[in-house]
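# Predicted model and sequence below, questions to follow.
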Amino acid sequence: MRFLLDMNASGALLSLLLDSGHDVVCVRDVDRKMSDSEILNWAVRERRIIITTDSDFEQMIWLQARQHCGVLRLENLPRSERMSLFEEVLSSYGQDLEAGAVVIASKQKIRIRRS
């Protein structure tokens, strides 16, 4: 899968994705001050799924009808809990993400919104 990690995604998540053979790019490697709008444009241009803890992307998608290629918003949990949550989402909802869904994952529940 092709991912774009937002500034708030952990280095441990980057390592996990790369070790699993995914194609991953990071905002922090390009421009730490890049706006969410620019990040969304980049993800669409390269057909990448955004991983973030930030709800701003959902607002742009639903309120501004912005194009996207999938977003995974993880609850901002301690690193080990966030990693477990990510692995659960990827194994159970990876196809939804690849199909362009917005997945909102917290410890309590996982919501999937399809375009």
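Yep, that arrived. Numbering: from 1, shown residues only.
# From here on, just use CA atoms for contacts and neighbour counts.
Will do.
# need the contact list for E75.
Contacts of E75 were listed using CA atoms under 8 Å, 6 or more residues apart in numbering, and they are T53, R82, I104, A105, S106, K107.
# Give me the distance between the second one and I112.
Using CA to CA, to the nearest Å, one obtains 18 Å as the distance from R82 to I112.
# Presented hereafter is structure B, for comparison with structure A:
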Amino acid sequence: MGISTKTITWLRHKGYDAIHLSDVGLHTLTDIEILRKAVEEDRIIITADMDFSQLLSVHTNYAASVIQFRVTNFKAENIIDKLQLIFQKLSSDFSVPQIVTVEDNRIRVRKLPF
């Protein structure tokens, strides 16, 4: 959540099987339920919510990757630019659980468990 549906549309256009929780009526799920769903469906969580890092450190039985945005500009264009940078410049293998933290001037990758 916190990510524009325009970003999801862009991801779909790029060939990703992306869903927005509000698209499928799941926006009322708790963070742990979202994490569970991501694991079950082998999805990467893209979010502005910083709670997922903590959840993954506590619930080590969940193997999921998270791209979390800590930026000042949450407009879809900025988020898309940052995602393009992640997909083009980082050779991250998202089959290995990790947390990618995107800030205005930095991208940090931490493999799980930490």
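Right, received. Where do you want to start? If you're wondering where the values come from, they're calculated on a predicted model, not measured in any experiment.
# more crowded one of R82 and I112 of structure 1?
Regarding R82 of structure 1 and I112, a neighbour count based on other CA atoms under 10 Å identifies R82 as having more, with 22 against 14.
# mind checking what that one lines up with in structure 2?
Matched to structure 2 by TM-score structural alignment, R82 of structure 1 sits across from I79.
# for S10 of structure 1, same thing?
Structural correspondence for S10 of structure 1 with respect to structure 2 (TM-score structural alignment): S4.
# Which stretches in structure 1 count as strands?
Taking DSSP state E as the criterion, structure 1 carries its strands at 2-5, 23-26, 49-52, 71-74, 102-105, 110-113.
# Might you report the residue contacts of M83 of structure 1?
Residues A12, L13 are the ones in contact with M83 of structure 1 under the rule CA under 8 Å, 6+ apart.
# just to revisit the earlier point, could I get the strands of structure 1 in CSV, plus columns for distance to S35 of structure 1?
Compiled in CSV, those are given as follows (distance: least, CA to CA, whole Å):
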stretch, distance to S35 of structure 1
strand 2-5, 13
strand 23-26, 13
strand 49-52, 13
strand 71-74, 16
strand 102-105, 19
strand 110-113, 23
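# ok, now which ones touch the spatially most central residue of structure 2?
The residue lying closest to the centre of structure 2 (CA atoms, centre = their mean) is I46, at 1.9 Å. By CA under 8 Å, 6+ apart, I46 of structure 2 lies in contact with M1, I3, V66, I67, Q68, F69.
# what do you get if the cut-off is 7 Å, keeping everything else the same?
Contacts here follow CA atoms under 7 Å, 6 or more residues apart in numbering; on that basis I46 of structure 2 touches V66, I67, Q68.
# quick one on the thing from earlier: show me the subset of the contacts of E75 of structure 1 that structure 2 keeps too.
Among the contacts of E75 of structure 1, the ones whose aligned partners also stay in contact in structure 2 (both residues aligned by TM-score structural alignment, their matches' CA atoms under 8 Å) are T53, I104, A105, S106, K107.
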